[in-house]
Structure formats: C-alpha cells, structure tokens
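**Q** Task: produce atomic coordinates for the following.
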Amino acid sequence: MKDETKNFVLFAVIAALILFGWPLVQSRFFPTANPPATKMVDGKNKPVANPAADPTADAPAAIRSRQVVLAETPRVAIDTPALKGSINLKGARLDDLVLTRYKETVAKDSPPIRLFSPAGTPDAYFASFGWRDAGLAPPAADTVWTASARVLTPRSPVTLTAANGKGQTFAIEIAVDNDYLFTVKQTVANAGTAPVPVAAYGLVNRIGVSKDPDSWTIHTGPMSVSNGAAHYNPNFTDVDKAPTSFTTTGGWLGFTDKYWLAALVPDQTRAFDGQFRAGANNAYQADFTSAAQLLPPGRQVTQTAKMFAGAKEVKLLDRYTDTGAVVKLDYAIDWGWFRLVEKPIFYYLDWLFRLIGNFGVAIIILTLTIRALVFPIAQRQFASMAAMRALQPKMKAIQERYKDDKQRQQQEIMALYKAEKVNPLAGCLPTLIQIPIFYALYKALMLTIEMRHQPFILWIKDLSAPDPATILNLFGYIPITLPHFLTIGVVPVLLGISMFFQFRLNPQQMDPTQQQVFAILPWVLMFVMAPFAVGLQIYWITTNCVSIAQQKFLYSRHPQLKEAAAK
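**A** Down below sits the predicted model:
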C-alpha cells in the first residue's frame, strides 16, 4: 500500500509538471496554433480584431500614415488577380503590395493582407533593384524614374528608365504573372567613350522581426537556398550580431513568415553573393550582388532576376519549383523531417476539401481513411492487449517466485510469452504508425495557408486556431482573462471524454496505481491539447471514436478475450 501511494503521488507530481511546464516546452518546440480568429463575448462568436491591420500615425512605430507616404511620390499601379499596390518611381521600389486573396481576420469587412509598405510607415517592407556604384554611377536612390505605362498587369509589363548624364542609360523592365512571381530585367546601355563595370543587385528590406514566432518546428525570418540546399538559419538574432553571407550559383534568399514570403531570385546561371544584415532602426535586409562584368562602349547588357512576393500556397510553390522557375521554392514551407509523409497527407486532405467544401469534414474522412488502412494492425493490437492482460496473474506469480533473481524472472516471463504465443510489442506498431501521421497533420494545420481561417461548424471559424468557446469564463459572459492552461474549450472537453471512454474499454489494469493513472490521464491530456488547433483535436476525437468502435467489434467477435482479461 505504501508503494502504491508513493507511485500515485509521483504521478500526480508528473501531471502537475505537464500542466504547468508544458506551455514553456510548447512555445519553443511545438507552437500550439494560430492566434484565435474569433472570441466569445456574451456567448456570441465575434471576430478578433487585428490592431496591426491598419496602423495609424499614432502607432509607436509610425512616422507618417501610409496614405500620406503613398501620395508623396509618383507611382505605377499594380493590378493582378492576386495583388494590388504600386511601384514607387522615386528610387524604383516595389513598396506597396497587398494580397487580395487573403484577409487579416475572418470578419467580412476585414482588409486584405498587406505584405509591402513604404519606408517611413509602420512595418515598412519593400524591394528594390539596381546597380552597384563602383565606377558606373547608377541612378541615385532619390532618382525619379520614367515609366512606360501607368499600370502593371500580367499582360502588360512596365519599363522604368533613367540616365546618369555620363553616357549610360538604365532600364528596369518589371513583369508579373497571375500569382506572385515578378520578373525583373535590368539593362544598362553604354553610349559613353569608355567601358564601365556593371554589377546588378536586388534587395528586400523590412522593419522589425516577423510577428510569427520562430521555433524549433516552424522557421520564420531570414531564409535562403544556396549550393543546392535550403537553409533556415540565420535567424533575426544571429543577424543582429553579425552579417551572414554566402556565394552560390542558383538559389534565392529573403524573409519568410508563417504564411508569407518575399524572396529574391537572381539569375540562376550566374554566380552571386548573398547577404543578410541588420541596419539602423530595427531594419533587416536580404540582398544579392552579381559578379561585375565590363561593358564596352556602344554595347548593352541585360541581367534577369525574379522575385516572389506573396502567400506560400503549397501547390503554387510546387509548380514554380517543378517548372524550374525557382529552385527549391517549395522548401519555403518548413515541412521538416517528415516531409515525405506530410506532403502526401496535405495533398489528400486538400483534395478532400475541394471535393467536400469543409476542412473539418475532410479531416474526419482523412482519419477514417488512415484507420481503415491500419485496421488489421489495430485489430492485432487490441487482441494482443487483451491477451497480455489475461497473462497478468501468471506474470505476477513468476515475479513473486523469482523476486530475488531478476535474470531468471525475465527468462521465465519470455518463456511464458512463447508458450502463450503472445508478442508484448505487437501493440506498439499502430501507435508508432500514428506518430508521424499525427505530427504530419500538426504541421499541415500549422504551416499551410490553405488551413488558415477555414471554418468547421457552429462557433468554429478557424480550424488552425484553438477552440474559442472557453468554458471556464462561461463562453465570454464573465469578462476575465484565463491563464493559458485554463483556456479549455468545448472541443478539448469532448477530446477528454472520448479518451476516458476509450481507456474504459481497455482491459482492466492489474496494478491499482496504474488504474488511477489511466483514470486521470485523459483529463491531463485534455489540458495539454486545449491550446492546439481545433483541427488536430477533431482528428484525435475521431481516432478515439473509431478505436472504441473497433474494440467493441473485436469483443463482439471474440468475447473470450474480454472474459479472459476480466479474470
């Protein structure tokens, strides 16, 4: 009895450590979910406002309002099916870009996602292309370029031109496709009397770090592909300490957020130097410079680069990669170690969504599909569990008989397994299979923009966010802010209930301490899982329900297993 009490106290301590210490581990290694898209106020489901969606001049980081800055310089409009914005003719900057397919919140009147914003505004973020000033005298940063058209569309590129008054003229032709890929041709014509060195560059500059946390499982911040490999380092902290540079032929570099990417893609046939560096006023820059080439008089040279600026849609990134437009652009999504499992699961889930029109239902069907595939293995698992429980009295007798001889004890137990034709490891296989699948779904819910703001039913408006219907503040009727570990919604409670009934159907544990552990474990896991995405909880609830049905089916087919386990 004393040992049982000691074991139970130890388990209670471990459970407390899980409840209170898990959020710290979670935030570093397994970010739980997107910020809630909705919240309960007086029992009603309301969209969560995004204060960064429309910054004003009163914001701490603001210098001037965006509307004022945009009106200060001549501009060329950008108008595509996926993008709206403008090009700043002063300095030839792409510094005004919104993604029309995506909104800041789930509210109907929510503004679209803004990716680029001009210098001098909150969250300034822009791209620029030019030439290094090393014997060339390119146009200055305040040069106002001349545009060939007033609007850039997928069917009508725009060419910006300028001259330096020393015999060289400069042209930047900008084209864009129907999605997020810009093509930039930089041309220098030398009408002077002497050769000039030409080295093209491109840069992406942003103020501040990503609003999405950088974690062990999900990278945000500087990213590059060089020398045939994707690199998720350095992070912003590393760049603060010292610049990071590399040389490669083929590849790209830029800044990635969870769902958005701005990436420079230099000429893939020429070597270039890439660099990440930090500047004044919390600025960060990714830039490339191509090797200089000497341009003789009477000749011109054109260097072509690309830039991706938009949403990290899985199929779109794969298409750009497969067609050779951008090498390894699909690695902008940090799939991690289980990439070979995660992408097929995502594609199947996305196909189900296109077929059905509801991601929650698609997750349920995905779960049923997986359970159907592992059904024979699961049945063997349940049979093995019951057989193991039936052997508990004999095993206990062996342990008592050879309690002073551990080696003989193990030999006798293994002989018992062999005689009874029981494999103690048979029940582990389905669990091992489920681990990469569960993790793959976690990554898909966390990483892919296709899951963002996808509703299920009733109050669940975003499957990639936690359940907003928190019970302990009476669904918002009590205006209190709950601690992180107490934000328990309806779906996590359903998860705890499903786990409780699943454990109840398992054969009874022989050890009373183990019985107490399994009685408490579902409710501990309920708290642990509460901050995770609702979609992940739906997967687990469906898995539990299917497991319960399978166990009932097994016992109906083989009642002797349940009787043996009960004895």
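
**Q** C-alpha only now, for contacts and for neighbours.
**A** Noted.

**Q** Which helix or strand contains the nearest residue to residue 512 once chain neighbours are set aside?
**A** Nearest in space to residue 512, with sequence neighbours left out and distances taken as C-alpha to C-alpha, 6 or more residues apart in numbering, is residue 4 at 7.3 Å. Using DSSP states H and E, residue 4 sits within helix 2-29.

**Q** One more, please, to line up against the first structure:
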Amino acid sequence: MDNQNKNLILAVALSMLVILAWSFFFPPPEPTPEQIAETAPNSQTATGDTASVPTAATGTDAPTAATAQPTVNAPRINVESSVVEGTISLLGGRIDELKLKNYRQDLKEGSDIVQLLKPTSEDGAYYALYGWAPGAGLSTELVPGPNTIWEIESGETLTPDSPITLKWQNGAGLVFRREVGLDENFMFSVKQSVQNNGTGTVSLAPYGTIARHGEPADLKNFFILHEGAIRHVGGELTETDYDDFESARNHEEYPVGEKGWAGFTDHYWMTTLIVDQPDAEISAFKDTSRNIFQTTAKHKTETLAPGQSAEVSSRLFAGAKEWETIRNYQDDSGVPKFLDSIDWGWFFFITKPMFWLLHHLHAFLGNMGWAIIGLTFIIKLLLFPLAYKSYASMAKMKELQPQMEKIKEQAGDDRQKVQQEMMALYKKEKVNPAAGCLPILLQIPIFFSLYKVIFVTLELRHAPWIGWIKDLSAPDTSSIFNLFGIFPWAAPEPGTIMALVFIGILPLLLGITMWLQQKLNPAPSDPIQQQIFGWMPWVFMFMLGSFASGLVIYWIANNTITFTQQYLIMRSHGYKPDVFGNIRSGFKRVSKDKE
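**A** Below you'll find the predicted structure:
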C-alpha cells in the first residue's frame, strides 16, 4: 500500500481518535448548584400557579389565577396499571404524579422507581393539565383552568379497565366534564366536553398543556442527544433545545395538519400531547419570569348557543421510550412518525434498521450482549464480499513487500522514481493498493451508528450480559486496580482519571484484538507512521475504556471476526502470516536483552 493510501487510513484513524478524545476530556458539564437552584420552582409556582395558556378566541394570554390553592391540599385520584402508578389532582384535574414501575434510578439494591411527572409541591414540577380558554361572553372565572377544583362524577381509581369522569359547573349555565382513560402501557385518553344550559351564546376553546418548571436536573447536554421540546406537525419533525425556547409573549403557533404530536423528550422518557384534529395548533414557549417551559395544543374555538354542547378528544403519552411500544402506537394507533421521537441521528438510515435487527436478535437470543455479538456477525457477513477483496489484496501486498523494499533501496531519495516503479509493480501484479480502504471507511458510519443506538435507546439501559457486566450502556466496571475483583477494594468510579488508567477487562481485550489484527496488515514504509500505527491499539484501549460496554463488546467481536477472516483469506491466497511466531520472537528478544 503506497503512502497516499496509508495517509488516508491514518487520517481516518486520527479523526476517530480526536472524536473519542473530545468525548472523554470534554464530557457534558455537571450542573452547578446555582443552575440547579434556577431550575427549582420559586415560591409562586410552588403554590399551584402554572404558565398561562394562549386563548384561541382572543389571541391573548389567559391570566393565571391570583389565589391558587396549594396542590398538596387538593383531593387526588389514584392511577394504577401494570407499568405505571401515580395520582391525578382535582386541582385543575392535573395529571401530575406518575412513576414508571418497571424502571429504577440505578442498579443499586432498593433504588427508587423512576418518577416522570411531579406536582408543583416538589422541585422540578412536571405535569399535564387541560382546560378551556374563554372567548366572547365569558371571563376567566367562568371556564375551568389550572386551579379549578373539580369533583368526581364517576370512577374511583383510574385503571386500564376503569376510566374516571370529572365534572365542574361554573354557576352560569355551563357544565364541563372531563373523561380520562388509560391503556395497558403509557397512553392516557382525555375527552373534554361542555354543555351550555344557560341563556346566552358563548365562545370558548379547549386546550391541553404540558408544563415543566425549569430544566430537568439530570439534563445530559450531550451533543449526540436531543433533550427538550419535540413536535411533529404538518409532516415535519422539529426539535427545540431548552436554550432555544421562544418567550411566552413572542412565539409561533403551528397547524397540526391531519394529525400531530408535541411535548418534551428526555434521554429515556417522554411526555407528549397527541392531537387528531386538523384544526388544532401547537406551540412551545417559555415563561421567562418563572422559568416554566410549556407545550400547548390549542383546539378551535367552539361557539355554543343555549342547549348546545361540544366535545374534543386527545391523547397524552407519558412514559418510557420503548421501541416496540412506540412502534405499536405509530402503526396500530395512528400516531404519525412516532418512532422519530427516538433520536436516531444523522445516520438514521443505518441506526433504524440496525436497532430493528438488534431488537429481534435480542428477542431470539434473550440477552442484549449476545444480540450485539450476533449483530456484529451479520454486519461482517454483509461486508464479506468487500472484505474478501481487501484481504486478498493485502495478502498480495505482503508477498510483494520484499520487491517494494528493493525498489526503495535502488531509488534512494528519488520519491518520484519510487512512486513510478511502485505503480508499475502494482499494474504488473494486478494489485489495487486502495482495496483495503473501503471496508475501513464503511466501518466508520457503522461504528458511530451503533454508538448512537447504544447511547440513546432505552433497551440497552441496565441490560446485563455476563458476570460483572450488569449494564451494557455503562462502562466496564472491572479494573486492573483491584485485579479484576480479586482484591477487596472497589474499582475507580467510571469517568475518573483513575478509571482511565486502571482499565477493565473489556478495554484490555479490545487492545489485544486490535494489535493482533494490525499484525496482519502491511506495515507502513514511513517510520513515523509505523510508530503511530504501533501505538494506536493501546491508545484506543485506554480511550474506549470509558465508553459503553456494549460498544466495546461490538468492537472486540468485530476485531476477532476480522482477524479470523483476514488470516484464513490470506492463507488461501498463498501468504502464511506468522502472527504468533512474531509474538514468540518478541518475547525471545526481550529475554535476550535482559540477559
């Protein structure tokens, strides 16, 4: 392989090294105490106030109730299913307490269940509420809003088999009802209705809102992951970071189109309003005075004469971003492009089918670690035709190594003559020195796509493999520091300098497999390049020690399969690599030097 092609591979490898180094040395910043304090609700919001809701009828903001009752004093209705538990407050009919029963904060024994929604009495309040914005003939006090105290008309506990109905009368002839249902997973159904029993015509508009008091305390702020507002309206997906929210007084409203959805997405969890009415509008904005982020779905204004009624139905997804669950909502429940709520990244055309295959391998093998290894086998099988040509070319290059060295000796410092005679040799022997570059280049998007899949998908979170590997989305917890668990002291915390130095078993295996694979490739003619390539396996070994175990397992499997393929193919073309003989020779030289 000539210097030009060696430089190409070197540039690609160094680019990957720069990206890995950046991820390690410049991780997402931890929130400071000041930032955490900013995200906590202030005394005003803790008493039950919420961000104001745009009014469809007037185009102005509905005022916030001045004398809100504390959320903790309002009656509550229990919510219970096989996957969630929580309560609904009769203050505003808020869905404001929801826990995900199948997920825990960490792997420690007795760890708390993940809590998604929180009432305003807690830090980081996060909830969904519904109401009606007043139009002609009505004032704010005559429509149900964030602080209306509802009464229970039917139902005691909200379960998949028993919906509940709330009722409120405004004392001026309007009777409001809200029926809330829940399926077996994370989808709430909300039907809002109003009956005009008064003597005058009124106008009013139903809305649904998701409000979040401050940024989440566990915000990752990592460049490959979107956290913040997300919406799919008019056939287009839009993501908005918390830093980019428009103000409450200066924001746009987007027509839903035929169907749409909008809300907030975290790393693994999501809360979204799902609207099926084409005349609805969706907006996202921030109340900067109280640091409240809000997503609102506003339905068309209803004008009701005496005796008339109106109703509108919508849905609320509040739960885990499980691929299969979200796919079923998309395919079976008509939520358009709902799988795009998972951040698949720029290489979505690779990450989506890659996770689809990984998901089904997991279903077949019963373990995500073995599924990653199975995925590696399939990827290598698909790339085998290219790999075969590449390794056959490398075998030929290895055979031509003596002739190439002879050309360099004869030409001396005349680089032009070296290049000319090298090209003549390649042409004569029908060797393509660039044949080995394509498989390497194809591995780059595959590697980053798998990195994306492992980082963003919930299915890898807390997924065990074997022995000490309890979480494939986290770094290897073993360490040379305690001789991989033989000594009684604990291993360094992942992400620390100590953890970088005292690597675990998986990074060590990665370095060894990279080094073995490198021994089969033609050595660069340039001494400096030889040194860089020689150090590269060990540099990558330390750099990848802080990466997710699932990614390291993929790379180890990929290196092992590549080494085996390359070794067998090169032997079948007449070249017999003596990798292990070189290792023995190296040990003998070391022993001789010591003597």
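
**Q** Could you tell me the TM-score of the two chains?
**A** For these two chains in superposition, a TM-score of 0.83 is obtained (TM-score structural alignment, normalised by the length of structure 1); 523 aligned residues with a C-alpha RMSD of 3.4 Å.

**Q** For the helix holding residue 4 of structure 1, name the packing helices and strands.
**A** helix 512-529 (3 or more C-alpha pairs under 8 Å, 6 or more residues apart in numbering; DSSP states H and E).

**Q** centre of the chain versus the helix it packs on, how much separation?
**A** 30 Å (C-alpha atoms, centre = their mean, to the nearest Å).

**Q** Not counting it itself, show me its contacts.
**A** With C-alpha atoms under 8 Å, 6 or more residues apart in numbering as the test, helix 512-529 of structure 1 has contacts from 4-5, 7-8, 11, 15, 18-19, 22, 485-486, 488, 492-493, 495-497, 499-500, 503, 508-509, 537.

**Q** And the following helix or strand past that helix, what's buried?
**A** For helix 512-529 of structure 1, the following helix or strand on the C-terminal side (DSSP H and E) is helix 534-557. By neighbour count with 16 or more other C-alpha atoms under 10 Å, helix 534-557 of structure 1 contains the buried residues 534-548, 550-551, 554-555.

**Q** Now check the residue nearest to residue 512 of structure 1 against structure 2: what is it aligned to?
**A** In structure 2, no residue is paired with residue 4 of structure 1 according to TM-score structural alignment.

**Q** Please report how far residue 4 of structure 1 lies from residue 83 of structure 1.
**A** 65 Å (C-alpha to C-alpha, to the nearest Å).

**Q** Repeat that for residue 411 of structure 1.
**A** 70 Å.

**Q** And residue 523 of structure 1, by the same measure?
**A** Distance of residue 523 of structure 1 to residue 83 of structure 1, given as C-alpha to C-alpha: 47 Å.

**Q** The two - which one has more neighbours?
**A** residue 83 (25 against 19; other C-alpha atoms under 10 Å).

**Q** burial measure for the residue mapped onto residue 332 of structure 1 from structure 2, as a count.
**A** If you follow residue 332 of structure 1 across to structure 2 using TM-score structural alignment, you land on residue 341. Each residue near residue 341 of structure 2 was counted by other C-alpha under 10 Å, and the total is 24.

**Q** could you list every residue that touches residue 341 of structure 2?
**A** 230, 265.

**Q** circling back to that earlier point, onto which residues of structure 2 does the helix or strand following the helix holding residue 4 of structure 1 map?
**A** Counting by DSSP H and E, the next helix or strand C-terminal to helix 2-29 of structure 1 is strand 38-41. Against structure 2, there is no aligned range for strand 38-41 of structure 1 (TM-score structural alignment).
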